[in-house]
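K.L.:
Okay, here's the prediction I keep looking at, along with the sequence it came from:
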Amino acid sequence: MRVVLNVIWLIFGGLWLAIGYFLAALVCFVLIITIPFGFASLRIASYALWPFGRTIVAKPGDRPGALIGNIIWVVLFGWWLALGHLVSAAAMAITIIGIPLALADLKMIPVSLVPLGKEIVPVDGKPVEYARS
């Protein structure tokens, strides 16, 4: 069922969402000082491509740099992204088929709001190399 939901998600918005996050990552890499934001954007892009069957967890340990970076991220980008995901989820929830997609969109709000210090992992506990960064 996850594969079917992921394919539907990919067709109805996941691909464009991932492309947007990927382009944002490229801009962050070009600006050099925002490279940590670029890596965070790439993590979100991979999550946007295939969200069903994966979840977001906090990385262990104290991360003062992540805290400062997340504050900057929320002020500049995070609240816009969270608002966009919220509006998109409301639009997807109009149809019965779109309800699981809307829930996946809502699941992306925490990582789009504060992405630094987060990790995207599989739900079933199987290790996936590309999910760790």
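P.N.:
Perfect, I can see it now.

K.L.:
okay, CA-based contacts and neighbour counts for the rest of this
P.N.:
Fine.

K.L.:
residues touching the residue nearest the centre of the chain, list them.
P.N.:
For the chain, the residue nearest the mean C-alpha position is Ile44 (3.1 Å; C-alpha atoms, centre = their mean). By C-alpha atoms under 8 Å, 6 or more residues apart in numbering, Ile44 lies in contact with Ala18, Tyr21, Val111, Ser112, Pro115.

K.L.:
ok, structure two:
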Amino acid sequence: MNFIGNIIWLIFGGIAIFIEYLVSGFVMCCTIIGIPWGLQCFKLAFLALLPFGKQINVTAGNPGCLSTLMNIIWFFIGGIWIALTHLLFGILLAITIIGLPFAKQHFKLMSLALTPFGREVV
């Protein structure tokens, strides 16, 4: 089921989301200050490419105050807008029964888009 879900995801917008995250990650990595956020965009990009069968876990141990500070900056700079986009698509897809698995993936991406630092994709 994960394979079929990923194929359908790619056809109906997964590649567009992947390219969007990839381009923004490259743009952020062009500056030295933006490298940490660019790396998080790459994490989001590869999760957005094939989201079925992957889980998001909080990093073992204490993520630290730097991770919290980076999440706060991320939240106000772009995380809230990315999360709202995933929320909108998730709600639209949840209206139909066929779209429920895809809505679930958008909600998973939304949680990572809010606070990407201190989390890992398994």
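P.N.:
Okay, I see it. These numbers were taken from a predicted model, which means no experiment stands behind them.

K.L.:
could you show me where the helices are in the first structure, in order?
P.N.:
Applying DSSP state H to the first structure gives helices spanning 2-9, 15-30, 35-49, 64-73, 79-92, 98-107, 109-113.

K.L.:
closest to Val121 of the first structure out of the ones you listed?
P.N.:
Comparing the helices of the first structure by their distance to Val121 of the first structure (C-alpha to C-alpha), the top pick is helix 35-49, with 9.4 Å.

K.L.:
average distance between the closest one and the second structure?
P.N.:
Compared with the second structure after fitting, helix 35-49 of the first structure deviates on average by 0.5 Å (mean C-alpha distance after the TM-score superposition for the first structure).

K.L.:
That helix vs helix 2-9, what angle?
P.N.:
Helix 35-49 of the first structure and helix 2-9 meet at an angle of 110 degrees, taking axes from the mean of the first three to the mean of the last three C-alpha atoms, to 10 degrees as the criterion.

K.L.:
still on that earlier bit, out of the contacts of Ile44 of the first structure, who's nearest Arg2 of the first structure?
P.N.:
For the contacts of Ile44 of the first structure, the closest approach to Arg2 of the first structure (C-alpha to C-alpha) belongs to Ala18, at 18.2 Å.

K.L.:
gap between the closest one and Phe37 of the first structure?
P.N.:
15 Å (C-alpha to C-alpha, to the nearest Å).

K.L.:
With distance to Pro122 of the first structure as new columns, can the helices of the first structure be given to me in TSV?
P.N.:
TSV is the format used below for these (distance: least, C-alpha to C-alpha, whole Å):
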stretch	distance to Pro122 of the first structure
helix 2-9	12
helix 15-30	18
helix 35-49	10
helix 64-73	22
helix 79-92	21
helix 98-107	14
helix 109-113	15
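
K.L.:
For Ile56 of the first structure, find the nearest of these.
P.N.:
Taking C-alpha to C-alpha, helix 109-113 is the member of these nearest to Ile56 of the first structure, at 7.2 Å.

K.L.:
contacting residues around that closest one?
P.N.:
44, 56, 70, 73-74, 77-79, 81-82, 85-86, 118.
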